[in-house]
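**Student:** the sequence and its predicted three-dimensional model are supplied below.
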Amino acid sequence: MGARGPKSEADKTLSVVTTTAFDRLQPPKGMAKAEKKIFQEIVNSVPPHWFNASHVPLMVQLVGHISASQKIAQHIAKLDIDDISNLQIYDRLLKMHDRETRAITSLYTKMRLSQQSTYTPKAGATAKNSHGNSISKKPWE
C-alpha cells in the first residue's frame, strides 16, 4: 500500500533501481582468443554470481593449464609411438600432461567447479539417477 497524500518533491525525483541481473566475469585483456573462449565457457557454466573480480587470477591460471593440457594432448596424438626413438618423448609428454591435469583438477576443486565439490554423495546419486542414466532393473532381478 502506498503512502497517503501527495508526493513530495524528493519522492518525485528519487527513483529506486533494483536489479537481479549479475554481470558475468569477463576475461582480462591480452588473453589469446582460444583462452578467452575457455574462460567464458567456465564462467557461463555456473550461476552469474559465482565469480567476482577477485577470482580473475585463479581463472587465468586455470585457463592457462587447460590450454597447455590441450596443446600437450595434440602433440601426444601426433607422435608415432611405434617408433622406439619416440618413446622417451612420449613419456615426457605424458608426464607433462599429468602435471597439467593435476593442476586443473586442483583448481577446479578449490574453485568449487567440479562435481565432487558441488554435490553431496546423496545429491550426486539423485541427480545421476533422475537424469535417466540409472538402471531401472537391478542386475540380480
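**Tutor:** Structure's in. What do you need? Residues are numbered from 1 along each chain as shown.
**Student:** only C-alpha atoms for contact and neighbour calcs from this point on.
**Tutor:** Fine.
**Student:** please, which helix or strand holds residue 75?
**Tutor:** helix 56-78 (DSSP states H and E).
**Student:** oh, I was asking about residue 12
**Tutor:** Applying DSSP H and E, one finds residue 12 within helix 9-13.
**Student:** just how off-centre is that helix within its chain?
**Tutor:** 45 Å (C-alpha atoms, centre = their mean, to the nearest Å).
**Student:** same question for stretch 40-59.
**Tutor:** For stretch 40-59, the distance to the chain centre is 7 Å (C-alpha atoms, centre = their mean).
**Student:** also this one, for the comparison:
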Amino acid sequence: MTKRGRKSAAEILTPIRPLTDRHQPAPADMTPAQIRIWEHIVSSEPPGWFATGAHQDLLRLYCEHASSRADLQTLIDDCSAEAIACENTGAAFLRMLTVRDRETKLLASLARQMRLTHQSRYTPQAAGTAERNNPTGGRPWENNGAYISNGTSHDP
C-alpha cells in the first residue's frame, strides 16, 4: 500500500547511476599503429561504449585487422606497373588484393558487430526520415556566386 499525501524530496529523488567519463585505454601489448586506431575509435564513441570484455575483444580484433590492412595497402601501393606485369610478382599482387578484400570484409563485419556503422544505429524508418529531412540542394547562401533578381539568375 502506498503512502498518502505529498512525497518528500528524498522520495522524489532517485539515485543516479554514476557514469564513467573515461574511455577504455588500449591494451599495453598492442602496436603503436593499433593503439592509434583504438584511441580514434574509442574517442568517437560515448564513454563506456566498449565497457564489456566482449566489446573490447572485438575492438582489439578490429584494430589488429585494420593495422594489417593498412600495411597491406602500403605494399600494394608500392608495387610498380613493371613488377605487376612480371608473372611471379603479378601472382603475388593478385594474392595481396584478395587478402585485402578479405580484410575489408572482416573489418566491415566487426564494425557492424560493435554497432559502429550507421546501418546498425538507424531503423529503416528513421533512415527514411533523415533522408527526407535532408535538403537535396545547396544552402540558399551557397549559390556559387550567382544571384537571383526578379526571378532571373545572374552570374557575376
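**Tutor:** Noted; the coordinates are in hand. No experiment lies behind these values; they were computed from the predicted model shown.
**Student:** give me the TM-score for these two chains.
**Tutor:** The TM-score (TM-score structural alignment, normalised by the length of the first structure) is 0.73; 123 aligned residues with a C-alpha RMSD of 2.5 Å.
**Student:** so which residues of the first structure form helices?
**Tutor:** Ranges of helices in the first structure, per DSSP state H, are 9-13, 33-44, 56-78, 87-110, 115-118, 121-130.
**Student:** counting contacts, what elements does the shortest one pack onto?
**Tutor:** With contacts defined as 3 or more C-alpha pairs under 8 Å, 6 or more residues apart in numbering; DSSP states H and E, there are no secondary structure elements packing on helix 115-118 of the first structure.
**Student:** what span of the second structure lines up against it?
**Tutor:** With TM-score structural alignment applied, helix 115-118 of the first structure matches the range 118-121 in the second structure.
**Student:** the residue nearest the centre of the first structure and residue 84 of the first structure, how far apart?
**Tutor:** With distances taken as C-alpha atoms, centre = their mean, residue 42 lies nearest the centre of the first structure, 3.2 Å away. Distance from residue 42 of the first structure to residue 84 of the first structure, counting by C-alpha to C-alpha, to the nearest Å: 39 Å.
**Student:** same check, this time on residue 136 of the first structure
**Tutor:** 48 Å.
**Student:** what's the answer for residue 113 of the first structure, then?
**Tutor:** Taking C-alpha to C-alpha, one finds residue 113 of the first structure at 40 Å from residue 84 of the first structure.
**Student:** these two - which one has more neighbours?
**Tutor:** residue 113 (17 against 10; other C-alpha atoms under 10 Å).
**Student:** distance of that one from residue 107 of the first structure?
**Tutor:** 8 Å.
**Student:** with residue 67 of the first structure instead?
**Tutor:** 14 Å.
**Student:** likewise residue 120 of the first structure?
**Tutor:** 19 Å.
**Student:** the two: which has the busier surroundings?
**Tutor:** residue 107 (18 against 11).
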